[in-house]
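Visitor: Sequence first, then the predicted structure, then my questions.
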Amino acid sequence: MKQVNASLQDAESFDYVIVGSGAAGSILANRLSVDGSTVCLLEAGPPDRSLFLHMPAGYIKSVFNPKYAWQFSSEPTELTNGRRIPVPQGRTLGGSTSINGLVYNRGQRADFDHWAELGNPGWSYEDVLPYFKSMERRTGGDDRYRGRSGELPVSDIDWIHPICEAFIKGAVDSGLPRNPDYNGAEQAGVGYFQRTIDNGWRMSTAKTFLGPARSRPNLHVKTYAQATRILFEGRKAIGVAYVHPGRQSEPKAVLARREVIIACGAINTPKLLQLSGLGSAPFLQSRGIEVVHELRGVGENLSDHYSVRAVVKVKNSQTMNELVKGMNLGGQLLRWALKKPSILALSPSLVHYFCKSSPELALPDMQGVFTPASYKEGYVGMLDDFPGMTAGIWQHRPESRGYVRIKSADPFEDPMIQPNYLEHPNDQNTLVRGIRLARKLLRSRALDQYFDKETLPGELCESDDELLSFAKRYGVSSYHVNGTARMGAADDRFAVVDHELRVHGVQSLRVVDSSVMPSMPSANVCAATMMIANKASDLIRKR
């Protein structure tokens, strides 16, 4: 700490210091620098120069590359068959928007109305819809719900495979409506995903929001700058200490005249808060951390979507498994270079199905994904050696809750991550029903000509206990972690930020990322995180 204090004499000073350049941080940097305010954006990882960060199919090369992604994993439990589940998070400009699955999915109206009902005024669906719309550039859909002139292109798939059409027909025949816009009036139904892809390229927040703002002289972006501690005077945040990851003995600091804004995501944000003395006092003291202010909720309330995939071997058709090999891959590369539809410009999942696990439910409580490809042991990243298709499923609103906790005062040690997947009995029951539905859709009459045999979970797996055992063995994270610095009123003892995202009990400090979500949205969390940042920029500038 003496080294950091000594560096304060020469520290640069800005109006705002933002930690993290992902789904939230890049948007904040754009919005807060537009009026001339000085902004410093700290990113722990490198610039986003790799082709694999810009080619949509490049996620396979980047998501498990420690240069561009934090290689976090969950703590093993009996409910995950003793496995550590990988939970990678982006570590480059654009954060996870530079490595994710590119799906654009806002969630249901009820998700945001519930946030408001929990004591967070200004976060109902009608409140947040303008912020979704203002950042979105979308062709198609209803003007009441969709934005037309924002920075973020949201496109439809342009590569149509007959197996996808057959899957959709089978789902419609089974009772699911074909839904042309799940981000519009209703989510329920089946259809093609909308993606953050434009003209064959990934549209990360670094590309769409940060890039256009980089020419502003008042915006300063520092890569290879890992934040190690928020600096306080009493209970007022005044800056951030950071280091170059390869130069851990040379700490530096940047100071904030107005606010420090933490946008590191649902794992790194609670880690940084705890390292900085915000959290449960007994816990922090056990880790040798001096307490600045006790906030029991820091790191608690962790939630994630636990997904399971059913896999079928395909006959009578090529699938993506074959199209990425040999001459086929060369042809796809050529098509991509010529701006023609290509598998290299696809999201990993092509088709969605939003459905109910029980008919008495008012709204879908499950999300399914389908693609004419299959992966070894159902894990996205390594394609099977045979033609395959995959239907995945997860529960929208899991009731299991976990935590993120630092292991020590060492800022370079990964924290303990425990989502407690499947801990709640309802999560187990819902997922088993979801697996049954995924298998049913794969066996629809419309897919008969393509169905060869089921490889996962396999023909002999039939009972609820067997399906649950399969889920424990093969389930994976959907990388939708959230909730670890949740929003709530001051009298909520586990709330970390208020409805304006200001950290309770301290001054000049906000959290703006998926960690503030008070409950899990019924969606991939990226779109909602971008909306949070878009809205937060107005909350911050109105001061």
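Guide: Sure, I can see it. Numbering: from 1, shown residues only.

Visitor: hey, let's count contacts and neighbours off CA atoms from now on
Guide: Fine.

Visitor: Tell me where the stretch 151-300 of the chain has strands.
Guide: Using DSSP state E, counting those that start in this stretch, the strands found in the stretch 151-300 of the chain span residues 152-156, 189-192, 194-195, 197-198, 201-202, 219-222, 226-233, 236-244, 247-262, 278-279, 293-294, 300-302.

Visitor: and here's the other structure:
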Amino acid sequence: MQNEFDYIVIGGGSAGCVLAGRLTEDPNISVCLIEAGGDGNNWTVNVPAATVISLPTKINNWAFETVPQAGLNGRKGYQPRGKGLGGSSNINAMIYIRGNQADYDHWASLGNTGWSYQEVLPYFIKSENNASLQNKYHGNTGPLSVSNLRTDNPLHQRYIAAAQAEGYNVLDDFNGAEQEGLGVYQVTHVNGERCSVSRGYLQPHLNRPNLTVLSHAVTHKILIENKIAIGAEIHHTGQIKQIKATKEVLLCAGAIQSPQILMLSGIGPEQELKKHGIDCVHSLSGVGQNFHDHPDFIFGYTVKEIQGTFGISMSGSLDMFKQIQRYRRERKGMITSNFAECGGFLKSDPSLSIPNLQLHFVVALVDDHARKFHASHGVSYHVCLLNPRSRGSIQLSGPKISDPLKIDPNFLADEQDLEDLVQGFKLTQKLMQSPALSEIYKQDLFTADVKSDDDIRAILRQRVDTVYHPVGSCKMGVDDMAVVNPQLQVYGIQNLRVVDASIMPNVINGNTNAPVVMIAEKAVDLIRQYYLQQQVA
């Protein structure tokens, strides 16, 4: 096997697929993409509703666990992360959200030149192939297919009626001029099937002679000589191998595993490395710090009529058989569902400049990430805090890639996070009690006895967990805790960049997959510009 390439991309998730697909557009550039999971191209990925199989299990999923969370009554949280080419775009709810325009302007205000909203918008547009929206905010020729849902779910109309009754704006585009409001989400679909980032960016180009993809290949560490990244040590086909990069190593292992690989390579907080007998190649205090995530609470109700909901019943089983047949014929119906079909963005306080809450309306009963089973048909309502103040960390437990990580999002450590979620609880509950929705309920499973603010605080600590948006553990910036500069280059190490959600200084106000694709699209331009400048010099 060839063991020398221009670029080595570590991690075949959303960012890694974009980098591999884009960089190999140049036939003179060779790329090796290293992925610990499989090829990400099977029915458990491509059939949208099959995410119910992957999310609670280790199918296509690393299925990480956090350390006990003091803010959650000492509970351990769950951190699903996609495993296989396509990464978390293989198991997510496919919701296409970019975040708020102010998110990126804030990044730029922190010294991250080139990352303002107007500067990143062209990369969102470049990546997108939107089937229905055609305006200055959207792209219609990119690799990532975005479309309206094809479920024909009657509950959409109920949700919109409830939103209107409560006086909220109803939006058909959360990625345009305005984010505040409620409606039906657009999703990364192509003809009713999941458009993972691998399907959009990588799979069409697997026959390129300058692209080598190694699946089931676990990266042990980045090889560094004289503070220059020169390759990676991997375990592949039962052997330890060293692969060399003549230009750069691009680390795309995600907010949980990118800091792990950096630390195992000797890059990170010196005391943390010494504790595990790892030689410190370069002391970088911010590696593994600034880790944070959207804390999320879920309401759950059983329903009187099963139409439009998932669950187990005699009539539901008959309907599901019909839905499967419809999916095979038309690629429409409930099997195309992303479950979290409706939602939107609200403010916990009208004086806020931008929304700080996101809602997800799910057409099934969800309890503990679908790991606690309820046979009943039902609906669930998520409310998450978009801009948490709490910060945690990713730490090692040992010097090997197989040693479990200490994952600590530090949920609700900041009291204001809890108070903001109390308001979010009340707003969401008020929306859910609107007649258009409340008339379908049979039983409130989790919050029937919640009356006072103290009751709300108690149940939040009892039930809050992730909504799957971990970021920040290798943050981009110009301060002492930054890991990468605004060109995504790791401080103190040449020829090494981090390109994934870990570089976000602050989590964006929304779902994180589309922003990761944008980050990778921008990284491709940064890389190309760097080498053009080198040639000129």
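Guide: Now that the structure is in, tell me what you want to look at. Nothing here was measured: the structure is a model prediction, and the numbers come from that model.

Visitor: quick revisit: include mean neighbour count when you put the strands of the stretch 151-300 of structure 1 into CSV, please.
Guide: Formatted as CSV, the strands of the stretch 151-300 of structure 1 follow (neighbours: other CA atoms under 10 Å):
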stretch, mean neighbour count
strand 152-156, 21
strand 189-192, 25
strand 194-195, 23
strand 197-198, 20
strand 201-202, 25
strand 219-222, 20
strand 226-233, 21
strand 236-244, 22
strand 247-262, 20
strand 278-279, 28
strand 293-294, 18
strand 300-302, 25
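
Visitor: In JSON lines: the ones you listed, plus distance to Pro521 of structure 1.
Guide: Listed next are the strands of the stretch 151-300 of structure 1 as JSON lines, based on distance: least, CA to CA, whole Å:
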{"stretch": "strand 152-156", "distance to Pro521 of structure 1": "19"}
{"stretch": "strand 189-192", "distance to Pro521 of structure 1": "17"}
{"stretch": "strand 194-195", "distance to Pro521 of structure 1": "17"}
{"stretch": "strand 197-198", "distance to Pro521 of structure 1": "22"}
{"stretch": "strand 201-202", "distance to Pro521 of structure 1": "24"}
{"stretch": "strand 219-222", "distance to Pro521 of structure 1": "31"}
{"stretch": "strand 226-233", "distance to Pro521 of structure 1": "28"}
{"stretch": "strand 236-244", "distance to Pro521 of structure 1": "30"}
{"stretch": "strand 247-262", "distance to Pro521 of structure 1": "21"}
{"stretch": "strand 278-279", "distance to Pro521 of structure 1": "25"}
{"stretch": "strand 293-294", "distance to Pro521 of structure 1": "28"}
{"stretch": "strand 300-302", "distance to Pro521 of structure 1": "13"}
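
Visitor: To Cys40 of structure 1, which of the ones you listed lies closest?
Guide: strand 219-222 (4.8 Å; CA to CA).

Visitor: Test my guess that Glu305 of structure 2 contacts Glu439.
Guide: No. Contact criterion CA atoms under 8 Å: Glu305 of structure 2 and Glu439 do not qualify, at 10.2 Å.

Visitor: Run a quick neighbour tally on the residue mapped onto Ser337 of structure 2 from structure 1.
Guide: Ser337 of structure 2 maps onto Leu346 of structure 1 when the alignment is built from TM-score structural alignment. For Leu346 of structure 1, the neighbour count with other CA atoms under 10 Å is 25.

Visitor: so what's Leu346 of structure 1 up against?
Guide: Contact analysis of Leu346 of structure 1 by CA atoms under 8 Å, 6 or more residues apart in numbering lists Pro56, Ala57, Ile157, Trp159.
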